[in-house]
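Asks: all I have is the shape, not the residue letters:
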């Protein structure tokens, strides 16, 4: 589920197709998307060995450990594009605003958190040309947890002033 008002439009990221854009300001630390309507997760091995599931893998995201969600109906959350310098933090299926984001901002996350460990996207990062390769679960969880803690510490400190 996407919490702020938004719209889907042509992405500003070269080669990305469509993107998800905010229609309202979202404060740093606020949740942009939250898991919704997920009735099942699949182990990567289960997806890899099932022709039916493997055909839907393009619409998958790692949610936790070796568990992936499949969204073949392509919900609007799937229009969030990749960046190595994202404005959204992917953490356990939630996307948090990494800064105050004004209306018109295209939401991006680092896809390395969504991919299986060591697997690469079939496209490179549009700005750097670097390959986008999935992080291990422990690296993903550790780095997103640290980033979320720092974000919340900063936003809480700003509110206390």
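Replies: Yep, it's here. On a predicted model such as this, the values are computed, not experimentally measured, just so you know.
Asks: from here on, contacts and neighbour counts on C-alpha atoms
Replies: Fine.
Asks: surely residue 155 meets residue 29?
Replies: Yes: in this structure residue 155 lies within contact range of residue 29 using C-alpha atoms under 8 Å: 6.5 Å.
Asks: of the two, who's got more company?
Replies: Per other C-alpha atoms under 10 Å, whichever of residue 155 and residue 29 has more neighbours is residue 29, with 23 against 18.
Asks: second structure follows, compare the two:
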């Protein structure tokens, strides 16, 4: 569920396709996206039994530990693009504004938080050229919790 008003338009990130843009300002720390309609959660071992280009793999994000939520209906939340300088923080399925975001801001996040430990995205970051490799779960949990705590201060 995307909380603020938004629109989908061509991303400003090179080679990213479409992006999700805010149509209203969002305050630092506010929830931009909250999980809803999570009807399928699989362990990573089951997910990795699928082909890399399968709908299951393509529509999955790590939710917690080695469990992934699958959203094959491709909601607009799928238009949140990767950035190493993100505007938002993913934490336990929620996406929070990392700063006061004016209307017109593209919502981006660091994909390393939502892919498996050591998993490599099939593309590099188009701005920096850096590879995108999933972080260990404990690091994702600790980093996200620390950053979320900083947002509440």
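Replies: Sure thing, it's come through. Since the structure is predicted, the reported quantities are computational estimates derived from the model, not experimental observations.
Asks: where do the strands sit along the first structure?
Replies: Under the criterion DSSP state E, the first structure contains strands at 6-10, 18-22, 31-33, 42-43, 60-64, 67-70, 81-82, 88-91, 94-97, 108-109, 120-124, 131-133.
Asks: tell me the most buried of the ones you listed?
Replies: strand 88-91 (a mean of 26; mean count of other C-alpha atoms under 10 Å).
Asks: which strands or helices does it pack on?
Replies: The helices and strands touching strand 88-91 of the first structure, judged by 3 or more C-alpha pairs under 8 Å, 6 or more residues apart in numbering; DSSP states H and E, are strand 94-97, strand 108-109, helix 137-160.
Asks: can you list contacts of it?
Replies: 32, 95-98, 107-110, 113, 141, 144-145, 147-148 (C-alpha atoms under 8 Å, 6 or more residues apart in numbering).
Asks: from what I can see residue 126 of the first structure touches residue 81, true?
Replies: No: checked against C-alpha under 8 Å, the pair residue 126 of the first structure and residue 81 is beyond contact range at 10.6 Å.
Asks: quick one: common contacting residues for those two?
Replies: Joint contacts of residue 126 of the first structure and residue 81 (C-alpha under 8 Å, 6+ apart) do not exist.
Asks: hmm, back to that, can you put the strands of the first structure in CSV and add distance to residue 53 of the first structure?
Replies: Converted to CSV, these look like this (distance: least, C-alpha to C-alpha, whole Å):
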stretch, distance to residue 53 of the first structure
strand 6-10, 27
strand 18-22, 24
strand 31-33, 24
strand 42-43, 9
strand 60-64, 10
strand 67-70, 8
strand 81-82, 23
strand 88-91, 23
strand 94-97, 23
strand 108-109, 24
strand 120-124, 18
strand 131-133, 21
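Asks: residue 33 of the second structure and residue 85 of the second structure: what is the separation?
Replies: Using C-alpha to C-alpha, to the nearest Å, residue 33 of the second structure is found at 18 Å from residue 85 of the second structure.
Asks: oh sorry, the question was meant for residue 70 of the second structure
Replies: Counting by C-alpha to C-alpha, the gap from residue 70 of the second structure to residue 85 of the second structure is 26 Å.
Asks: ok, now residue 45 of the second structure?
Replies: 31 Å.
Asks: what does residue 16 of the second structure give?
Replies: Distance of residue 16 of the second structure to residue 85 of the second structure, given as C-alpha to C-alpha: 15 Å.
Asks: the two - which one has more neighbours?
Replies: Neighbour count, other C-alpha under 10 Å: between residue 16 of the second structure and residue 85, residue 16 has more, with 15 against 10.
Asks: who touches the residue nearest to the more buried one when sequence neighbours are not counted in this structure?
Replies: With C-alpha to C-alpha, 6 or more residues apart in numbering as the measure, residue 81 is the residue that lies nearest to residue 16 of the second structure, at 7.0 Å, once sequence neighbours are left out. Contact analysis of residue 81 of the second structure by C-alpha under 8 Å, 6+ apart lists 16, 19, 20, 107, 108, 109.
Asks: who are the contact partners of the last one?
Replies: For residue 109 of the second structure, the residues meeting the contact criterion (C-alpha under 8 Å, 6+ apart) are 80, 81, 82, 83, 84, 85, 86, 87, 88, 89, 90.
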